[in-house]
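Student: Sequence and predicted structure below; questions after.
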Amino acid sequence: MNAALEKYLSTVDKCLKPLPTSERVDIVKEIKSSILEMESEDLSTEQILERLGKPKELARAYLGDLLTKEKGFSWKRIMIICAFYSVVGFSGLVVIPCLGIIAPTFLVCGAVTPLLGVVKLVDFLLHLNLPFVDHIGFQFGAVSAGPVSTFFLSILTGVILFALGYGAWKLLLLYCKKVSRTKSDLSI
């Protein structure tokens, strides 16, 4: 068997990926035996490829046969589908909105907090007496942090908030990818 026919078989095999490995191997063996049979009849490679047709169409024909051989009604399958959508539905009611709100809020606050610390420090150093800057700061009980310590605390707080926002965003993406992967693994 020459390289063109081997390439044809590998293309058919790639197109049959949705099938289980054992079925895919059986189909490729069947096509290979047909090719060998045609070679024994002294057909050229071009004639063999012409008879078989395009590899994607041949694979689609096998996949179509698989789809028409529906396994039928199964209570177990219905229960798995219901359980999956119930869990995803109820968890999605909580997880997606919470992380969808928390992530951007923490990211924005993580960026704004150090800027406010800089404004407080610049106001203090240049004696600008900007309105409302007196309200920027950190207070621990009865003790209020000064402008310099407010600057450093705001940077620390900004980094923490930004890290929390980034983590929440990654969790949201991970949740969505996991749900999508699980749904595709169910082969509904």
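Tutor: Happy to help now that I have it.
Student: Every contact and neighbour count from this point should use C-alpha atoms.
Tutor: Will do.
Student: Packing partners of the longest helix belonging to the chain?
Tutor: Determined from DSSP state H, the single longest helix within the chain is helix 75-126. With contacts taken as 3 or more CA pairs under 8 Å, 6 or more residues apart in numbering; DSSP states H and E, helix 75-126 sits against helix 147-186.
Student: who does the helix it packs on touch, helix- and strand-wise?
Tutor: So helix 147-186, by 3+ CA pairs under 8 Å, 6+ apart, packs with helix 75-126.
Student: Run the angle between the helix it packs on and helix 147-186 for me.
Tutor: Helix 75-126 and helix 147-186 meet at an angle of 160 degrees, taking axes from the mean of the first three to the mean of the last three CA atoms, to 10 degrees as the criterion.
Student: following the longest helix of the chain, which helix or strand comes up?
Tutor: Heading C-terminal from helix 75-126, the first helix or strand you meet, by DSSP states H and E, is strand 139-140.
Student: could you point out which element follows that following strand?
Tutor: As assigned by DSSP H and E, the chain's next helix or strand after strand 139-140 is strand 143-144.
Student: So what touches that next one?
Tutor: By CA atoms under 8 Å, 6 or more residues apart in numbering, the surrounding residues in contact with strand 143-144 are G137, F138.
Student: one more structure, for comparison:
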Amino acid sequence: MNEKATHYLQQLSKHLNQLETQEKIDILEEVESHIFEAVSNGASIDQVLQALGDPKKLAQSYTSEALLKKDSFNLSSMAQLVKFYFITGFSGMFIIPVVGILSIAFYFSAFVVIAAGIIKTIGLFFGYSLPISVMNFGFWQAPDFMVLPICLIFGLLFYVGSKKMWRWLKDYLFSISVAHRKIKSSNE
């Protein structure tokens, strides 16, 4: 087995300590089989491990699934299940709106900053010093001729930041969706 896959399985095993030994072995064999099959079908080990996601989150989804399957009531299992859903729901209340709003704000800011730099530069060609874009960095104010390059740099940073936040938000929502599907299918 590949060194990366072995490390991934070790991390997964570490986070599955709450389960009974046989359940833990079954899960590790299932994941190892999935990795082997995907690599045999031509996927790279990095692609497979990325698709599986964070070993801790994968272990949490397996743990919650195992807890839902148990018929017997025990306080420890109930506490683990409540913890899983509380963390998922609580983080979703803050992560989804904050990252979503920041992603949109950065996206529009990228265009506004670039437009302000262009307007300021056009004004300079006609002899006007438009106060639409003034670059102050503490005590230093950027000269008018440097406003456009600075605005382009900041616009690019805002744009890249918005795309990264958007991708992170989609990955987060996907991981919650996968965990939800696993839990839903175990209830059926």
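Tutor: Great, that's in hand. Predicted model only: the values in this text are computed from it and were never measured.
Student: which residue in the first structure lines up with V160 of the second structure?
Tutor: Mapped onto the first structure by TM-score structural alignment, V160 of the second structure lines up with A163.
Student: E37 of the first structure versus its match, what's the distance?
Tutor: Per CA to CA, to the nearest Å, A163 of the first structure is found 65 Å from E37 of the first structure.
Student: neighbour-wise, which of the two wins?
Tutor: A163 (16 against 13; other CA atoms under 10 Å).
Student: so how far is S22 of the first structure from the more buried one?
Tutor: 47 Å.
Student: Number of residues surrounding G92 of the second structure?
Tutor: 15.
Student: quick one, what contacts the aligned partner of it in the first structure?
Tutor: Using TM-score structural alignment, the equivalent of G92 of the second structure in the first structure is G92. Going by CA under 8 Å, 6+ apart, G92 of the first structure touches no other residue.
Student: which residues sit in contact with the residue nearest to I183 of the second structure when sequence neighbours are not counted?
Tutor: The shortest distance from I183 of the second structure to any non-neighbouring residue, by CA to CA, 6 or more residues apart in numbering, is to E65 (5.5 Å). E65 of the second structure makes contact with K182, I183, S186, according to CA under 8 Å, 6+ apart.
Student: can you list these in CSV and add distance to S109 of the second structure?
Tutor: Output for the contacts of E65 of the second structure, formatted as CSV (distance: CA to CA, whole Å):
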residue, distance to S109 of the second structure
K182, 39
I183, 39
S186, 44
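Student: Would you format those as a markdown table with neighbour count and distance to F36 of the second structure included?
Tutor: Formatted as a markdown table, the contacts of E65 of the second structure follow (neighbours: other CA atoms under 10 Å; distance: CA to CA, whole Å):
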| residue | neighbour count | distance to F36 of the second structure |
| --- | --- | --- |
| K182 | 15 | 21 |
| I183 | 19 | 25 |
| S186 | 13 | 25 |
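Student: Return the closest of these with respect to K57 of the second structure.
Tutor: Nearest to K57 of the second structure among these: K182, at 12.5 Å, using CA to CA.
Student: now the residue of the first structure most remote from its centre: how far from V133 of the first structure?
Tutor: What lies farthest from the middle of the first structure is H127; by CA atoms, centre = their mean that is 51.4 Å. According to CA to CA, H127 of the first structure and V133 of the first structure sit 11 Å apart.
Student: what does D26 of the first structure give?
Tutor: 76 Å.
Student: of these two, who's got more company?
Tutor: For D26 of the first structure versus V133, neighbours defined as other CA under 10 Å are more numerous around V133 (16 against 11).
Student: is it true that that one touches K120?
Tutor: Yes: contact criterion CA atoms under 8 Å: V133 of the first structure and K120 qualify, at 6.1 Å.
Student: what lines up against V12 of the first structure once you look at the second structure?
Tutor: Checking with TM-score structural alignment, V12 of the first structure has no match.
Student: pretty sure V12 of the first structure contacts A61?
Tutor: No: counting by CA under 8 Å, V12 of the first structure stays clear of A61, with 10.8 Å between them.
Student: Pick out whichever of those two has more residues nearby.
Tutor: Taking neighbours as other CA under 10 Å, V12 of the first structure and A61 compare with V12 leading, 23 against 12.
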